[in-house]
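# Okay, here's the prediction I keep looking at, along with the sequence it came from:
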Amino acid sequence: MKLLPSPALFFLLLFIAASVSAAPAVSPASSPTETPSRAPPPTAPSRAPPTTSSSPLDPKQLEALESLNIPTAKNPCDRRPSAASSAVVTCDGGSPFRHVTGIFFTNCSSDLSISATALRALSPSLLSLSFLDCPSLSPPPRFPVSLHSFSAVSSFLRRRGLSGVSLARLVNLTDLTVSSVPVSASGLYVILGNMHKITSLTISNANISGSIPKHFHSNLTHVDLSNNLLKGSIPTSITLLSNLQSLNLTRNSLSGEIPTGIGDLMWLKNLSLASNRLSGAIPDAISSIPGLTHLDLSGNQLNGTVPSFFSKMKNLKHLNLADNAFHGVLPFNASFLKRLEVFKVGGNSNLCYNHSVLSSKMKLGIAPCDKHGLPMSPPPQKEDASASDYDYSDNGDGNGKKKEEHHGPNKVVLGVAIGLSSLVFLIVFLILLAKWCG
């Protein structure tokens, strides 16, 4: 075979370049598997901007800040967060001296020490004290009684945690947040008994045992006692909190029925009672809560039929009834389910849906009903989270995105096929060209 003349070689290179450029580019977006979006990490508590003032800081408080390893070369009240310090300080605009009103520690270094002497020097002006991600810190024996807001999240040595007695002394608190910090106390009432001004209460994942107090202060608008060891029933004292907007008692060992007085909480927007041992039927009184948007009753022993009144609650967006003992026919139609952002009902083996009203494509996690209103077959196995975490899109087809992803041939296979076809065509063309030139 003779060597190809230069025009033929030029034509060959041109044809290969055109074939390569015709192959489709493959981008990460073409992958049929999407990585679920992660929840954003917890952020530091809200911080009031420093008050501008030309007055210097009180000398005694300046010394106290230095003992807490807070830089004071420049006015600490006006200093913004930096890598040099894990603390943010807020101050008032007093004269002739300014005073510290809040300190917010974040990602504390292991050599930080919080002394009771320094905290005393900052009182009575210190109103807010916060610790976020300070796990190697030892808590002081006392906190300033002047505090209106105290927050501790994922902080303090696990073997010590916080003392319920030290928290109980903070009688001026309006906001208490303790999360992922062990609290040693014989019960919640020991901590809350004298907090008459408290409006927002969070004590979660703190190993608190005992029962929920039978008396709460009426100012409360937010109660979060989730992830603890609480037992007993939900007391009627909860239902007397007329200003309550959020109630989270998830992951405890609460038993008994949901109190019918829950319907008196007219301002309630979030009710989470999941992962307890609650029994009985869902009380009709829940239907009288006009602004309820989030209801989670999953992981209990609730029984009876699923109430139809949920479909008339105009503000409801999140409804989780999974893993209970409900039976009968699901009383919802497709238009109601489309309106919800989250709906979970799997794990109720005696519950079924009317297949003439709801499509099996919705993957509700329960079986369709027979003519007697009983499940036709065992409920489908949960292959993945989508069976119980179904996300209803605007077009009513929760699988719309997945269908779109799997539609058509894979772009990688298509590119390889085009390349191979071009190569075969080139070989045949070169053979014919060689014979023609010969």
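Done, it's in. This one's a predicted model, so the numbers in the text were calculated from it and none came from an experiment.

# CA only for contacts and neighbour counts going forward, please
OK.

# measure residue 130 to residue 205 for me?
Going from residue 130 to residue 205 by CA to CA, to the nearest Å gives 17 Å.

# no no, residue 197
According to CA to CA, residue 197 stands 23 Å off from residue 205.

# do residue 342 as well
With CA to CA as the criterion, residue 342 and residue 205 are 25 Å apart.

# also this one, for the comparison:
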Amino acid sequence: MLLCSSSIVTSLRAPEPEPEPPSPAPTSSPSTLDPKQVIALESLDIPTARDPCGQPSFHNATLCDNAKPFRHLISLRLANCSSYLSLSFTALKALSTLRSLTLLNCPAAPTHLPPQLATSLTSFTCVNSLRKVSGVWLSQLQNLTHLTVSDVQVKASGPFVILAHMSKLTSLTISNANLTGSLPGHLHSNLTHIDFSLNHLKGSIPPSITMLLNLQTLNLSSNALSGQIPPSIGDLISLQNLSLASNSFSGSIPDSLSALPDLLHMDLSSNQLNGSIPKFISQIKSLSYLNLANNNLRGVLPFNLSFINRLQVFKVAGNSNLCYNRSVLSSKLKLRISPCDKFGMPVSPPAKDSSADDTTDDDYDETDDEGSRHKKDHHHGPNKFVLGVAIALSSIVFLIVFLILCSKCCR
């Protein structure tokens, strides 16, 4: 096509440009994915107009290998699925090259797992998906290194049914799954992360857990576990996060915790722990989160201001026999425990008067202030009572005299 410039003038007229042919309608980009897997993705309501190996969508992420002539899926993430979605055996069989499968908010019912897929998967994440699954169904995934099941009802007599043959696991999360039974007596040494929180597990912490030298996270919170925290927990030399909150653990805080130099997070709240708080806790330099609230701990709080200020979270409320030394800690910290008397015992909140230091009120929460006001009112109560009785007696005497005078006048 010839275009005339405005800077060139000729006596010849430029030929009229021929009309361009209409542009063809947009077509789907050629897929490099195995045609069988394209069909499988379409059955899962995943658009395939664009090459799934090229530009994954926001909600349904895909990752492919570099095989030729066709590529294969090695990672698939299904999120916010339709309630009508069906995970058919045929589709899953076609996707048996997957190494990672993630289901987020996908209420599809579980189906029989193709053996090839069960063997291929090394990572399985299921959050608020599949409605209910059985321990036997999960136990088929024997080559997993990462297992996360959260907000899903798991029907199993205990974790052992699921984990018995998962010898390659490094990360394990089964949380808020209505899981019953006891903690497994045997766990594989590769584990670095264990989360059994928000279940119904009973019994004590078995020695098998404290033998995991690579374990960095142990979360057993919100179960029905009991017994003492084993002294061997100090053998978990790699531990960084420990949460045993909301159980029924009793006994004292083991001294062996002092052997955990990398501990960042320790939550022992809402148990039945007793005894004094060990001073060594303040010597764990990496610690940033400490929650010892709602136990039966007693004695003088062994921490100074510099240690408490170093923590991002510090909670000790709900230990009625625990107190703090007023010469060491300021009442402005609002620790929600009482100060100590000279014998190291908690004292009751002092009555508020004009000569008292205004900062003493900061030792207590609002309920403590209400108690102080109640005691103050009660202290002045007898004076008001005597005054009221005197006024009443005077009124009665006046009434009697008045009646006598009236009777004499009537005569």
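Okay, I see it. Note that the structure is predicted; figures quoted are calculated from it, not measured.

# so what number do they get for TM-score?
Remark: TM-score between the superposed chains equals 0.76 [TM-score structural alignment, normalised by the length of the second structure]; 323 aligned residues with a CA RMSD of 1.6 Å.

# just to revisit the earlier point, compare residue 130 and residue 205 of the first structure (neighbour count), which wins?
A side-by-side neighbour count of residue 130 of the first structure and residue 205, using other CA atoms under 10 Å, places residue 130 first with 23 against 20.

# quick one, what contacts that one?
Residue 130 of the first structure sits next to 45, 103-105, 149-152 when contact means CA atoms under 8 Å, 6 or more residues apart in numbering.

# Nearest to residue 419 of the first structure, out of those residues: which one, please.
Nearest to residue 419 of the first structure, judged by CA to CA, of these is residue 45 at 57.0 Å.

# Helices of the second structure, start to end?
Using DSSP state H, the helices of the second structure run over 35-43, 89-94, 115-120, 135-139, 159-163, 305-310, 366-410.

# Mind reading off the mean deviation between the fifth one and the first structure?
Looking back up the chat, that one is helix 159-163 of the second structure. Taking mean CA distance after the TM-score superposition for the first structure, the mean distance separating helix 159-163 of the second structure from the aligned residues in the first structure is 0.3 Å.

# Pull up the aligned stretch in the first structure for that helix.
Aligned using TM-score structural alignment, helix 159-163 of the second structure spans residues 188-192 in the first structure.

# For burial, what's the neighbour tally of the nearest residue to residue 368 of the second structure once chain neighbours are set aside?
Distances taken as CA to CA, 6 or more residues apart in numbering place residue 349 nearest to residue 368 of the second structure, at 6.9 Å, with adjacent residues excluded. By the criterion of other CA under 10 Å, residue 349 of the second structure has 17 neighbours.

# I'd say residue 349 of the second structure and residue 338 touch.
Yes. Assessed by CA atoms under 8 Å, residue 349 of the second structure is found in contact with residue 338 at 7.3 Å.

# what residues are shared contacts of these two?
residue 364.

# taking the helices of the second structure together, which one is wrapped up most tightly?
A comparison of the helices of the second structure by mean neighbour count, using mean count of other CA atoms under 10 Å, puts helix 159-163 on top with a mean of 20.

# chain center to that one, what's the gap?
22 Å (CA atoms, centre = their mean, to the nearest Å).

# What lies in contact with that helix?
135-136, 138-139, 156, 179-185, 187.

# about what we covered before: same list, the helices of the second structure, but as CSV with distance to residue 299 of the second structure please.
As requested, these are exported to CSV (distance: least, CA to CA, whole Å):
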stretch, distance to residue 299 of the second structure
helix 35-43, 63
helix 89-94, 60
helix 115-120, 55
helix 135-139, 46
helix 159-163, 39
helix 305-310, 17
helix 366-410, 20
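
# Residue 151 of the second structure: which of the ones you listed is closest?
Across the helices of the second structure, residue 151 of the second structure has its closest neighbour in helix 135-139 (14.8 Å, CA to CA).

# mean deviation of the closest one from the first structure?
On superposition with the first structure, the mean distance recorded for helix 135-139 of the second structure (mean CA distance after the TM-score superposition for the first structure) is 0.6 Å.

# And the strands in the stretch 301-438 of the first structure?
Here the stretch 301-438 of the first structure has its strands, by DSSP state E, counting those that start in this stretch, at 301-304, 318-320, 325-329, 342-344, 350-353, 367-368.

# Columns distance to residue 233 of the first structure and mean neighbour count on top of the ones you listed, output as CSV?
Putting the strands of the stretch 301-438 of the first structure into CSV (distance: least, CA to CA, whole Å; neighbours: other CA atoms under 10 Å) gives the following:
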stretch, distance to residue 233 of the first structure, mean neighbour count
strand 301-304, 14, 19
strand 318-320, 21, 19
strand 325-329, 19, 20
strand 342-344, 25, 21
strand 350-353, 26, 25
strand 367-368, 33, 24
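
# Show me the one of those that comes nearest residue 92 of the first structure.
If you check each of the strands of the stretch 301-438 of the first structure against residue 92 of the first structure by CA to CA, strand 318-320 wins as the nearest, at 42.1 Å.

# give me the stretch of the second structure that that closest one matches.
Using TM-score structural alignment, the residues of the second structure aligned to strand 318-320 of the first structure are 289-291.

# hmm, who's touching the matching stretch?
So stretch 289-291 of the second structure is in contact with 264-269, 311-316, going by CA under 8 Å, 6+ apart.

# again, but for stretch 104-111 of the second structure
By CA under 8 Å, 6+ apart, the surrounding residues in contact with stretch 104-111 of the second structure are 77-89, 125-133.

# Among these, name the buried ones.
Burial by neighbour count, 16 or more other CA atoms under 10 Å: within the contacts of stretch 104-111 of the second structure this picks out 77-79, 81, 86-88, 125-133.

# Sitting in strands, which of the residues you listed do you find?
Those of these mapping onto strands are 77-79, 125-127, 132-133, per DSSP state E.

# Can I get those residues in CSV including distance to residue 200 of the second structure?
Formatted as CSV, these follow (distance: CA to CA, whole Å):
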residue, distance to residue 200 of the second structure
77, 29
78, 29
79, 28
125, 21
126, 19
127, 18
132, 16
133, 17
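
# and of the residues you listed, the nearest to residue 32 of the second structure?
Among those, residue 77 lies closest to residue 32 of the second structure (CA to CA), at 19.0 Å.

# so what corresponds to that closest one in the first structure?
Correspondence of residue 77 of the second structure to the first structure, assessed by TM-score structural alignment: residue 104.

# Equivalent analysis for residue 215 of the second structure, please.
Counting by TM-score structural alignment, residue 215 of the second structure lines up with residue 244 in the first structure.

# Please name the residues that touch its match.
Contacts for residue 244 of the first structure (CA under 8 Å, 6+ apart) come out as 220-223, 265, 267-268.
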